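Student: What would the 3D arrangement of this be:
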Amino acid sequence: MSGGLGLNRSHFPNGFSFGTATSSYQIEGSSFGGCGVSHWDTFATTPGNTARGENGAIACDHYHRWPQDLDLIRDCGLDAYRFSISWARVQPEGRGAANAEGLDFYDRLVDGMLERGLAPYATLYHWDLPAPLATLGGWQNRDIADRFADYTDIVMRRIGDRMAASATFNEPWCIAWLSHFMGHHAPGLRDIRAAAHAMHHVLLAHGKSVKVMRALGMEDVGVVMNFEYAQAADDKPENLARAKLYDGIYNRWFLGGVFKKEYPADVLDGLGPHMPPGWEKDFDTIAAPVDWLGVNYYTRKLIADDGTGIWPALKEVPGPLEKTSVDWEIYPQGLHHFLTWAHREYAGDIPIHVTENGMASWDVVKDGAVNDEQRMRYLDLHLREVLRAIEDGVPVKSYFIWSLMDNYEWSLGYDKRFGLVHVDFDTLERTPKASWHAVKAMLER
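Tutor: This next block holds a predicted model:
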């Protein structure tokens, strides 16, 4: 296959939606519109935390350029736009008074989607915690669940009546484990107790947020989780055990809490002594019924025992498959695995949305165009796995490409490009890539 995508819209069921996704801190620009300081602003100003010390102060300036960006989604022929709302923009202190400018921005943005025939898919939290709440302990502090419920009420009273679907969180694993145990994202901690508390409190906040949205009469409420295919580096018993534990921390913990009112026993072996008091009593709140599950999927990881004997004793081993510019292996079969597994073991018959799938590549503008052939292959291969899951009986209802445009890729800064649209971060000029044109052609067929 060359120069496009092999599938087209007619291969998918009637009503299947195609969309693209972004997140607030990565594109909006946190220095505009009365936005408060988030823990990503403070994390990025600490030397060594992000590539070249880059931050989201301007990002893609989506705050001012959103009409142009929504036009790019519409003109590509996509049906839906998955966006996130910045807690710090809406509620700069993380509690108390709302920022009218922030609410007005999201009001205009949602109306702009509807005017262009785009279905709005909102995510309430995509990692940009207001810094004042971080000072109070952030996700380590049980009180944050109530603060998140209050924030949910403020936002959804304003825009909830126009949502096609709404999610509480994007990728709880990143919020809790990557950020509090591994230290790669804000707040940059490497502390097992902090991680255990965050792993629980983010789900408690999810459940309380669902309750608020139900009280507002909202439907199509869900949560977005990320998944990585964990495979042992070889058949040694210790490496097989480590791969299973990696799967437990990454994939089974959050699904277990939301859908089964339990956490996996193998993960509790390590986290149990560090969990917050009374955590066992919170499952009725955590497992508030949801209407859909969002699946984010990018890659697999080969896992081995790191030899330290210190839980969780995990080590990633480089794999042999083709890789993206962030060294993630391209393993499309993993998407089929997670769609069928989550449907069978956890979600049951509720709809599943592929809420993120895409890749970073080495994209440059040459003669006014960007040839991202690898991305086109990646999307085609993963769409085929979505179709295979649908044929296997999984109720997959949509597929969202990450991302609409190149953006601030967190600790990796601005040179890792995931977008269908190239952004020149000096001029902020947008240039649709070959993949954007390929998706447009696919949806027209």
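
Student: Could you use CA atoms for every contact and neighbour count after this?
Tutor: Fine.

Student: Which strands or helices does the longest helix along the chain pack on?
Tutor: The longest helix of the chain (DSSP state H) is helix 192-215. For helix 192-215, the contact count by 3 or more Cα pairs under 8 Å, 6 or more residues apart in numbering; DSSP states H and E identifies helix 144-159, strand 165-170, helix 172-173, helix 179-180, strand 221-232, helix 253-260, helix 265-271, helix 283-286 as packing neighbours.

Student: Figure out how far the first one is from the centre of its chain.
Tutor: Right, the one you point to is helix 144-159. Offset of helix 144-159 from its chain centre (Cα atoms, centre = their mean, to the nearest Å): 19 Å.

Student: Could you tell me the angle between it and strand 165-170?
Tutor: If you take axes from the mean of the first three to the mean of the last three Cα atoms, to 10 degrees, helix 144-159 sits at 150 degrees to strand 165-170.

Student: Would you mark the buried spots in helix 144-159?
Tutor: Residues of helix 144-159 classed as buried: 144-145, 147-156, 159 (neighbour count, 16 or more other Cα atoms under 10 Å).

Student: to compare against the first, here's another:
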Amino acid sequence: MYPQFPPGFRFGMSTSSYQIEGAADAGGKGPSIWDTFTAQAGTVRNGQDGRVAIDHYHRYAEDIALIAAAGVQDYRFSFSWPRVLGGDIGFYDRLVDTLLDAGVRPVPTLYHWDLPQEFEDAGGWMNRDTAHRLADYASTLVLRLGDRVRDWITMNEMNVHTLYGYALGDHAPARGLGLGALPAGHHQLLAHGLAVQVLRTHGAKTVGIANQHFPVTPATDSPEDVAAATLFSDLTNWTFSDPILRGDYPSELIRAGVGVPDAQLDRDLELIKARLDFYGVNYYEPTMIEAPRAGKDYSGVLEVDIPEGMPFSPVPVKSDERTDFGWAIVPSGLTEILVTLKERYPALPPVIITENGASFHDAAPGPDGRVHDERRIAYLDAHLSAVAGAVSAGVRVDGYYVWSALDNFEWAAGYEERFGLIYVDFSDLSRTPKDSYYWYRDLIASQPRAA
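Tutor: Presented below is the predicted three-dimensional model:
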């Protein structure tokens, strides 16, 4: 009854630091760009922030026990750069040791969007020096934890961070630079390359990255729509994978837009295309694009609105069902993008689905003490079947991580959107595994064992 995967396939759950940790001032932690962003009126739904989040900082032992009881092999989390910068690396010592004691492999991400505010004040990702600061941070972490952590992820969703935070104003740090944000993307890629170098120098066993990918389809076959969709896909998909997996940007337009002289850019790209042991893919929904039509209202199509004046505009993807976040549910898009990646990159490293999940506005536990989330079960079942389809088509996929382990702070959407397998009551922070948690546990138990 469950999708089946080869022996040795690894199942996991994912989270990120700002979304779950809370403890905003504990251990000398300074502010991140998200602390600054959420303190501004009108930036986050209902004026909410992540200062407490779900208090994972103090409840990590309880959370890890729940994660381990689901039978997952891996837990993907992220370090809080401001927390480490403030000297509180001990929290991650305890977290890693607790995971290992529970039989769960830690798979940490160096950077999941919570840049220290002091680095943003110095230019943020528009400043090339930030890439070198991340390399220093990577060195601090691998020297402290590398004896116990074997799997490392450098960066998370550079495309989303660049688009939402630097090109637009919907996420921190809300720069609104439009296509002028391309240098921020390049400096994140450079940070990745430098971090790979540092991690390997200090003995990291496996190193990867987590990039969001999705099929982009033109609304019609007209040359204008095809060109608009191609440019959008270049900017959101291939700008952040071609340098890593091909050693160059997808077009001269983008190569010129990063603002680095050719000789230096070639040296940067040598660093950026360093060998990876796995390639993380985050998938949620596909996108449909057309050339802008004069006078047409495109607001509300995507989670964020593309401003007027850009050479592409989104149109709604046809889908029989949507999540409560409004995202189209198209499991076949996951198979499609995995096959596309393999075709585009013949030497594609083994893939891990580092994020996939859905927000549904789950009700609190009922009289039976359960949270019934049948729609999430159907979503996960369909998307895992889509992964199995990609494996059958010849794509090597070594693992799948659900986003997310627990309900959490969903960035600019606040606490209304619930992605978790574990329900969190935001009034008292109690945890209740949802029906999808038990379904995932049983799915994992049904898989063939590695020899």
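
Student: Superposed, what's their TM-score?
Tutor: Here the TM-score for the pair of chains, by TM-score structural alignment, normalised by the length of structure 1, is 0.93; 428 aligned residues with a Cα RMSD of 1.7 Å.

Student: between the helices and strands packed on helix 192-215 of structure 1, which gets nearest to residue 40 of structure 1?
Tutor: helix 179-180 (11.0 Å; Cα to Cα).

Student: Can you check which part of structure 2 that closest one sits on?
Tutor: Here helix 179-180 of structure 1 aligns to structure 2 at residues 165-166, judged by TM-score structural alignment.

Student: Of the helices and strands packed on helix 192-215 of structure 1, which is nearest residue 337 of structure 1?
Tutor: Comparing these under Cα to Cα, the one sitting nearest is strand 221-232, at 8.3 Å.

Student: and the next element down the chain from that closest one?
Tutor: Counting by DSSP states H and E, the next helix or strand C-terminal to strand 221-232 of structure 1 is helix 237-247.

Student: That following helix aligns to what range in structure 2?
Tutor: Taking TM-score structural alignment, helix 237-247 of structure 1 hits residues 223-233 over in structure 2.

Student: check the fit of the matching stretch onto structure 1 and give the mean distance.
Tutor: In the superposition against structure 1, stretch 223-233 of structure 2 averages 1.6 Å from its aligned positions (mean Cα distance after the TM-score superposition for structure 1).

Student: gap between residue 13 of structure 2 and residue 77 of structure 2?
Tutor: Using Cα to Cα, to the nearest Å, residue 13 of structure 2 is found at 9 Å from residue 77 of structure 2.

Student: In terms of neighbours, single out the busier of those two.
Tutor: Taking other Cα atoms under 10 Å, residue 13 of structure 2 and residue 77 do not tie; residue 13 has more neighbours (26 against 20).

Student: Work out for me the element that one sits within.
Tutor: With DSSP H and E as the test, residue 13 of structure 2 turns up in strand 10-14.

Student: and the counterpart of residue 108 of structure 1 in structure 2, how many residues sit next to it?
Tutor: Correspondence of residue 108 of structure 1 to structure 2, assessed by TM-score structural alignment: residue 94. By other Cα under 10 Å, 13 other residues sit near residue 94 of structure 2.

Student: do you know how far the residue sitting furthest away from the middle of structure 2 is from residue 421 of structure 2?
Tutor: Using Cα atoms, centre = their mean, the residue of structure 2 lying farthest from its centre is residue 367. It sits 35.0 Å away. Distance, residue 367 of structure 2 to residue 421 of structure 2, using Cα to Cα: 19 Å.

Student: Also residue 68 of structure 2?
Tutor: Residue 68 of structure 2 is 13 Å from residue 421 of structure 2, where distance means Cα to Cα.

Student: just residue 114 of structure 2 next, same as before
Tutor: Counting by Cα to Cα, the gap from residue 114 of structure 2 to residue 421 of structure 2 is 24 Å.

Student: neighbour count winner among these two?
Tutor: Counted by other Cα under 10 Å, residue 114 of structure 2 and residue 421 do not tie: residue 421 has more neighbours, with 30 against 22.

Student: isn't that one right next to residue 405, touching?
Tutor: Yes - at 5.3 Å, residue 421 of structure 2 and residue 405 qualify as touching, with contact defined as Cα atoms under 8 Å.

Student: Make sure I have this right: residue 399 of structure 1 is in a helix.
Tutor: No - assessed with DSSP: H, G, I helix; E, B strand; the rest coil, residue 399 of structure 1 is strand; it does not lie in a helix.

Student: Name the residue closest to the centre of structure 1, please.
Tutor: Closest to where the C-alpha atoms of structure 1 average out (Cα atoms, centre = their mean) is residue 170, at 4.1 Å.

Student: Okay then, goodbye and thanks.
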